[in-house]
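Engineer: What follows is a predicted protein model with its sequence.
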Amino acid sequence: MIHIAPTRDIATCRQLRRTVFIEEQGVSEADEVDDKDDEAIHLLAMVDGIPMGSARLLLSGDTGKIGRVCVLPAARGTGLGAALVRGAVEELRRWPGISRAKLGAQTHALGFYERLGFTAEGPVYDDAGIPHRDMVLAL
């Protein structure tokens, strides 16, 4: 059973991010860890009570930025990532004045986000040594 909800368990979210971004993808700790966790809304994705993914939401003006989306390898291909992004979008819709969602997608994941309704905009750019492109969704 999948359960996705806001959490205050930032340590678990950081451990999931460490596993995916630092250990698996080779992102430096300096690039992954920043000072924005304290101001963010964190979502934790649980499968049968086990933490398997997370995402971080930052609010700025009329935009909710979805970031640090990660799913452990064992849960990939199960629909958990899509459920996590849908959960992030639903959480953003609860915030007054937030009219769009934005994220920086790794280019290999553009199709994944397009299937969830996001549209790519702007050029490809480098983030932590990985090509990304911004994507937006009107709420």
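Structural biologist: Good, I have the coordinates.
Engineer: Please count neighbours and contacts with C-alpha atoms only from this point.
Structural biologist: Noted.
Engineer: what residue is smack in the middle of the chain?
Structural biologist: The geometric centre of the chain, computed from its C-alpha atoms, lies nearest to V69 (Cα atoms, centre = their mean), at 2.4 Å.
Engineer: Quick check, that one in contact with L57.
Structural biologist: No - judged on Cα atoms under 8 Å, V69 makes no contact with L57 at a distance of 9.5 Å.
Engineer: And the contacts of the longest helix belonging to the chain?
Structural biologist: Criterion DSSP state H: the longest helix present in the chain is helix 80-93. Residues outside helix 80-93 that contact it (Cα atoms under 8 Å, 6 or more residues apart in numbering) are 2, 4-5, 43, 45, 53-55, 57, 64, 66, 69-71, 98-99, 101, 112, 116, 139.
Engineer: Buried residues, it. List them.
Structural biologist: Residues of helix 80-93 classed as buried by neighbour count (16 or more other Cα atoms under 10 Å): 80-85, 87-89, 91-93.
Engineer: what about the longest strand in this structure?
Structural biologist: strand 50-60 (DSSP state E).
Engineer: elements contacting the helix or strand following that strand?
Structural biologist: As assigned by DSSP states H and E, the chain's next helix or strand after strand 50-60 is strand 63-71. When contacts are defined as 3 or more Cα pairs under 8 Å, 6 or more residues apart in numbering; DSSP states H and E, strand 63-71 sits against helix 10-17, strand 50-60, helix 80-93, strand 100-106.
Engineer: Mind listing what's buried along strand 63-71?
Structural biologist: Neighbour-count burial for strand 63-71 [16+ other Cα under 10 Å]: 63-71.
Engineer: what about versus this one:
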Amino acid sequence: MTIHIAPTRDITTCRHLRRVVFIEEQGVPEEDEIDDKDDTALHLLATENDTPVGSARLLLQGKTGKIGRVCVLKSHRGTGLGAALIRAALTELRAQGMTTAKLGSQTHAIGFYERLGFTATGPEYMDAGIPHRDMVLTL
């Protein structure tokens, strides 16, 4: 598998991937998934042989970069693509001068993010009907 991860302005493709993963698979309401932050965010797109297979969205808030909307198509889960997307996001946040990365992890994925260096903080909360916890990493 040869995967390429790069910044993109192709928000339509990123939204399509998110629709498949979040809206269709996980049942997240469309009004919770689609917001007005896409136009100002940085987006990463993962492709295999020019076929989109994953994406992530980065929001810059002061010196903190928020990683969100991380999705990988079911066909590519368990391949290391999710970790590669997070590493690419951290590289991009460092390049943008961020000193902290944060994200809201679905509780079942906390161990995944901990293996990448994140630490869970604060209480569990519901986001789009799914239990989450905030996680942080000093860059």
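Structural biologist: Perfect, thanks for sending it. All of these numbers come straight from a predicted model, not from anything done at the bench.
Engineer: Might you report the residue contacts of G129 of the first structure?
Structural biologist: If a contact means Cα under 8 Å, 6+ apart, then G129 of the first structure has V27 as its contacts.
Engineer: Give me the distance between it and R8 of the first structure.
Structural biologist: Plainly put, G129 of the first structure is 29 Å away from R8 of the first structure if you go by Cα to Cα, to the nearest Å.
Engineer: ditto for S99 of the first structure
Structural biologist: 25 Å.
Engineer: what do you get for K65 of the first structure?
Structural biologist: 18 Å.
Engineer: what do you get for I2 of the first structure?
Structural biologist: 18 Å.
Engineer: got it, and G53 of the first structure?
Structural biologist: On the measure of Cα to Cα, G53 of the first structure and R8 of the first structure end up 14 Å apart.
Engineer: neighbour count winner among the two?
Structural biologist: Counted by other Cα atoms under 10 Å, G53 of the first structure and R8 do not tie: G53 has more neighbours, with 28 against 13.
Engineer: Nearest spatial neighbour of the more buried one, chain-adjacent residues omitted?
Structural biologist: Nearest residue to G53 of the first structure, sequence neighbours excluded (Cα to Cα, 6 or more residues apart in numbering): V71, at 4.2 Å.
Engineer: my guess is the one you found meets S54, correct?
Structural biologist: Yes - judged on Cα under 8 Å, V71 of the first structure makes contact with S54 at a distance of 6.8 Å.
Engineer: Give me the common contacts of those two.
Structural biologist: Counting by Cα under 8 Å, 6+ apart, the residues touching both V71 of the first structure and S54 are L16.
Engineer: What lines up with C13 of the first structure in the second structure?
Structural biologist: Here C13 of the first structure is matched to C14 in the second structure, going by TM-score structural alignment.
Engineer: give the contact list for that match.
Structural biologist: Here C14 of the second structure is in contact with 43, 45, 54-56 (Cα under 8 Å, 6+ apart).
Engineer: Out of these, who's the most crowded?
Structural biologist: The most crowded member of the contacts of C14 of the second structure, judged by other Cα under 10 Å, is S55 (32 neighbours).
Engineer: close enough to count as contact, it and V72?
Structural biologist: Yes - assessed by Cα under 8 Å, S55 of the second structure is found in contact with V72 at 6.8 Å.
Engineer: The aligned residue in the first structure for D127 of the second structure: how many residues sit nearby?
Structural biologist: Under the alignment (TM-score structural alignment), D127 of the second structure maps onto D127 of the first structure. Each residue near D127 of the first structure was counted by other Cα under 10 Å, and the total is 14.
Engineer: how near is D127 of the first structure to V27 of the first structure?
Structural biologist: Using Cα to Cα, D127 of the first structure is found at 9 Å from V27 of the first structure.
Engineer: Also A101 of the first structure?
Structural biologist: 24 Å.
Engineer: With neighbour numbers in mind, choose between those two.
Structural biologist: Neighbours were counted for A101 of the first structure and for V27 using other Cα under 10 Å; A101 has more, 23 against 17.
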